[in-house]
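Peer 1: Sequence and computational prediction follow.
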Amino acid sequence: APWLRNLRGDILGGITAAVVTIPVSMGYGLLALAPLGESFISTAILAGLYAPVLGCLVAVVLGANTTMIYSPRSVVTFLVGSFVLHSLVRSSVPALQTASPEMLLALAFLLIFLVGCFQALFGLLRLGTLMKYIPAPVIAGFQNAAAILIFCSQLDSMFGFKTPVPLTGIPASLELAQLLGARITKAIPPALLGLITGSALYSLFVLLGWGGHLGQLVGEIRVALPTPHFLAEFKDIFMSPQIAQVLPLLLTGAASLAIIASLDGLLCARLVEADTGKRVHSNGELVRLGVGNMAAASFGGIAVGINLASSFANHRAGARTPLSLLVHAAAVALAVVALLPLIGHLPRVLIGAMLVAVAIQLFDRWTLQILRKLVTGDFPSARSMLDLSIILAVAVAAIEMNIVIAVAIGVAATVMLFLFRMSKSVIRREYRCDAVHSRKTREPKLMKILSDHGAAILVLELEGPLFFGTAENLALYLESVRRQNVSYVILDLKRVSEIDSTGAKVLLHAHDCFTKEGRHLLLSSFPERTQLAAFLKDMGVTAALTRGRLFPDADRAIEWCEDHLIVSQEGSAESGDEFPFSRIEVLANMSETELAAMKRALRRHTYRKGDIVFREGESGDELYVIAQGSASVCLKLSGSERETRLITFSPGTVFGEVALLDRETRSATVKADEDAVCYVLTRPNFDKLTDEHPAIAVKFLSNLGRELSGRLRRANHTIYQLAS
């Protein structure tokens, strides 16, 4: 079996992870249920220890193929404790104000059960991929709120503020040695190192007779075989007459907590994935976390997540299969049975100090970096300051109000900020086509027309979503374009991620206005066979522009505009007859005698539409002159059936000259776009021409050089135009 191939590593990893999990899980249990009072300390510690046992067992049963450890997390535990304190213990709901502590405990576990239900539902509905859209400032706000409240809630147990015990802070300070534990030794987990050093000093003070100046011990913890007895209590709660008062509070709190817990779990899972190399399936993880929380709550355990410290310890100690999760669960369960008497003699101050250490490590580093810049005078950007304001708003709401309001404030603020940022201009770049031409080569006379009048063609490259927040800006810009000397407007949709109904209506309105004025609106990079294309069809955009104004790329759209512009200036873009031999650019400035010699050196070839003139990699040394029709160099895009045009050669232009000059293999494939006629100059004929008529050969090469330099000059001009 695969699990037996790495038996030693999985056993060692599971035990090592358990050593990391046990101390912090006890602290998390106290953090979650401490608001219920001193009488629930033993229950809280057991709740913290039951959680990793049940979380790991459920994960394996549900098919987890990972070494991630499912145990309590600080942020999630803080949110549970915050709900228990603000929404249960200090509730304004009459039914809760008169409820017994035992009933409040059952409601706390019911909350965790409902959180699990929501998480499992998120996974079954495949919402795991959507969780990443919860804004980072909202999560940072919860982290900082958790850190602040955890830190402040443990100051009394550390320093004895309510009941003065002056020496309490000394073992607490040694417990904080876990912050430096990783630097002192890697052989002992930092939390365990802190417990050992703090307990040793506490015992020393007791031996010296200073026990009265120290805080209390955890106390006796009684444990029996756990059963899912809370399920019966959940049923009683739902059958009680007061459920109508309590259920809305529980559902809203559970939904809000489930969102944060799910995102926290998925973020941690991604971090573990980067360390282990095992891929994480978001929706499956949500189901496992959800069912794990339902099981933990039924047995009296707190919520579980993906514990990073334990997961990293597990993998780095040699674990490679889910067997390590079973070993981890067994080790924690054994600790519950065998070590509870010893746990009962732990000073409470050490548990408090351990949670303070967790709180210090929990502070969001991004927030601290922004605050450090403010303090040092190195003021961060306006965007960072806006993010900081959301972080502070969420943190204050989580501390002063409750998690439901905090989530609502954070998400609402971030959505408004997103809309503000997205309302910037959707126009990424614009350029005129007097400098930037299509990839269709033309004779110099026509290129001169495009250089003189090409400014009437305007290309607007759009980027991002074209929705109600950006569509109005585009509409205003198109309105201003109508007051300029522009006859053709190409909207390039290559980088447009989304178009809503408002954006579609702006396109329709612009098309109507342009058409009435004799102008032309074209769409390039039109997304064929996509949801966006179907939406534009439903909105009537496709029908209004017609297929003749929709192009696969900007190059084809520019070519259409150039042809239309040439017709308006010249009367026709191209004649159907063969291009006059004497007007071919590479034969310029030649006499009738010289033209006759060139005609003898050239061979006439005809090609049908779709014929391959030559293929990439073929040997060949011929130069081609297009006399009629056209031919294109196309490149097939990897991963699709689409092709992109590199260049199109029209009558009077030359291609294949590189192979004639350097005698290397063909660098590209050329295909006839339509029935075409070419004059072909082979290398032997060129050599013969050079020997017999060297002056003609020199003229030919001079003309060819001028043609190539013209292409290079136009390319440089285009690059400058696009880069500016």
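Peer 2: Happy to help now that I have it. Numbers count the residues shown, from 1 in each chain.
Peer 1: C-alpha only now, for contacts and for neighbours.
Peer 2: Fine.
Peer 1: Show me the strands in the stretch 51-200 of the chain, by range?
Peer 2: 70-71 (DSSP state E, counting those that start in this stretch).
Peer 1: now the stretch 401-550 of the chain
Peer 2: With DSSP E, counting those that start in this stretch as the criterion, the stretch 401-550 of the chain has strands spanning 427-432, 440-441, 457-466, 488-499, 520-524.
Peer 1: Reformat those strands as TSV; add distance to residue 384 and mean neighbour count.
Peer 2: Formatted as TSV, the strands of the stretch 401-550 of the chain follow (distance: least, C-alpha to C-alpha, whole Å; neighbours: other C-alpha atoms under 10 Å):
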stretch	distance to residue 384	mean neighbour count
strand 427-432	23	16
strand 440-441	47	20
strand 457-466	21	22
strand 488-499	25	20
strand 520-524	36	23
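Peer 1: burial of residue 14, as a residue count?
Peer 2: 31 (other C-alpha atoms under 10 Å).
Peer 1: That one belongs to a strand, doesn't it?
Peer 2: No - counting by DSSP: H, G, I helix; E, B strand; the rest coil, one finds residue 14 to be helix, located in no strand.
Peer 1: Check it against this one:
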Amino acid sequence: MFAQGFTFGELENRGFLLGPFPEGGLFPGFPFQYVPDFRWDLFLVHLPAIATMMILSAISVLFNYSGLELIVKEDFDLDKELRLTGYSNILVGIAGAPAGYLTLNETSLAYNIGSRSRLPSIIVAVFCGIALLIGAQALSIFPKVILGGLLLNLGLEFLVEWLVDTWKRLHKSDYLVIVLILIVIGTVGFLEGIVIGLLMSIALFVINYSKVEVVKYELTGKTFNSNVERSEYLRKILDDNGDQIFILPLQGFIFFGTANKLLQRVRDRIESDTSNSMKYLLSDFRQVTGMDSSAVNSFNKLKIMAENHQFHILLCGLDQDINEQLLIEGLIPDDSNTIQTFVDLDHGLEWCEEQIIQTVLKDSGDLDRLRDNSQFRNMLSDISEYLEEQDVPADMVIIEQGKKAGGIYFLESGHFTVRLGSGKGEQIRLKTLGPGTVVGEVSLYLGSEASASVVTDVDCRIYYLSKENFKKMQLEAPEKTTMLHSYVVKLLSDRLAESNATIQALLR
């Protein structure tokens, strides 16, 4: 242009250069002098817009850093970068500057031309400082075409990357969001495009998350039992009536979309249950992360369904927040006992099993069978000369975790609880044992230390077969020893079969 005879002034007048800029420094001084004249009424009018800008700026920072990670193919310390951004904004805010943060366009440009450090940012800051304090006249000779070409090249790269390259990589709904953002930014504005993109992304997330199955799996009382070990006769009752118990462990965050799936599961079970056998519905909330108010309304519908079809709802493992939500809605406590709560699924399932046993025995007029353990008693009678009868008070530790049991304990009356001590001092209930059950057999046969503690829940009557008497019986009465072996093998086989049935149900 100079070779053709153009001067700086002519190029500037024709718009080929960045100038002209005002002479002298551009820094007007710190804004504290204007505080007395601050228009609080105007501030309140524009407060919603200011709040929106603050939120969008914070989100944009995260988006820009995430986008830059994809461009440079490296992981950033986001916590460190966000702190630096915050400190920088505090510093420049004192001088009255607007909010600033990493810009993806300029940073990508610097990276694409070979920069691998913060040096371009420092250089830009130095030139901005010079222009601010001394003046911007030096920039007036910079050709606009060079700056425009860089921006055009960068913009075309972004268009190719996000409109062409993503066509095959992204789901069509996600690609539609990108196109919509581009259209809104081009026709309305940048901030509006970001808002539309956020709203569309939230809508897609809600739609996709509602497709996630809130019910982890379906179980019944036939395939999943509480940690209460009962006599063979009572186990037979529970096996015959296990369909009365319907178990739905839940997972994730429950809202109107996923809660409706829970209702549909229950409806499907009721419609397929022609004999109306379901009496207990258990929902395990142990893996539920939260629940919104719309989901609470679904549980109100579930309660109405339970009242119409005469079954109980047991909510197990509720955390404090969900429990408070249900309290506020008046779902719990429930005077009609349609809805009940339990600390965990195991205790809720135990309650259901006790109700079934009591109902079956009461209807058959055979309540005495609760204490009927004929096979167990016959076995004890045959080896009675080697047993020690003991009456043990409640809360007595008969087997301590980490120590050898020393023998086998046969429970005639009362209840044992098998507890596992954790490293945090917590006691986890592994199993509750009723009359006709045995503990300590594994430690005796393997000669190993007890893997858990056994504690009496109530006053118990037990029969103890010590290690010494066990060896004595092996020598003096091998036929009785064989009978004991058979009983223990059957006991362990029943436990294994129960565990296998549960595993198979969970794998379906």
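Peer 2: Sure, I can see it. This structure is a prediction, so every number in the text was calculated from the model and none was measured.
Peer 1: Tell me which of the strands of the stretch 401-550 of the first structure lies nearest to residue 299 of the first structure.
Peer 2: Minimum separation from residue 299 of the first structure across these (C-alpha to C-alpha) falls at strand 488-499, 47.4 Å.
Peer 1: Would you tell me which of the strands of the stretch 401-550 of the first structure gets closest to residue 650 of the first structure?
Peer 2: Closest to residue 650 of the first structure of the strands of the stretch 401-550 of the first structure is strand 440-441 (C-alpha to C-alpha; 5.8 Å).
Peer 1: list the helices and strands the closest one packs on?
Peer 2: strand 643-649 (3 or more C-alpha pairs under 8 Å, 6 or more residues apart in numbering; DSSP states H and E).
Peer 1: so how far is the strand it packs on off the chain centroid?
Peer 2: 34 Å (C-alpha atoms, centre = their mean, to the nearest Å).
Peer 1: Kindly report the same for stretch 422-437 of the first structure.
Peer 2: 27 Å.
Peer 1: Not counting its own residues, what contacts that stretch?
Peer 2: With contact meaning C-alpha atoms under 8 Å, 6 or more residues apart in numbering, stretch 422-437 of the first structure is reached by 450-466, 469-471, 473-474, 558-559, 714, 717-718, 721-722.
Peer 1: Count the neighbours of whatever residue of the first structure lines up with residue 185 of the second structure for me.
Peer 2: Alignment note (TM-score structural alignment): residue 185 of the second structure maps to residue 398 of the first structure. Counted by other C-alpha under 10 Å, the residues lying close to residue 398 of the first structure total 25.
Peer 1: wait, what's in contact with the nearest residue to residue 398 of the first structure once chain neighbours are set aside?
Peer 2: Distance criterion C-alpha to C-alpha, 6 or more residues apart in numbering; nearest residue to residue 398 of the first structure, sequence neighbours excluded, is residue 406 at 5.1 Å. By C-alpha under 8 Å, 6+ apart, residue 406 of the first structure lies in contact with 393-398.
Peer 1: Run through the residues that contact residue 484 of the first structure.
Peer 2: Counting by C-alpha under 8 Å, 6+ apart, there are no residues that residue 484 of the first structure touches.
Peer 1: Could you check how far it is from residue 521 of the first structure?
Peer 2: Going from residue 484 of the first structure to residue 521 of the first structure by C-alpha to C-alpha, to the nearest Å gives 14 Å.
Peer 1: residue ranges of the strands in the stretch 401-508 of the second structure, please?
Peer 2: 407-413, 416-421, 427-433, 437-439, 453-456, 460-466.
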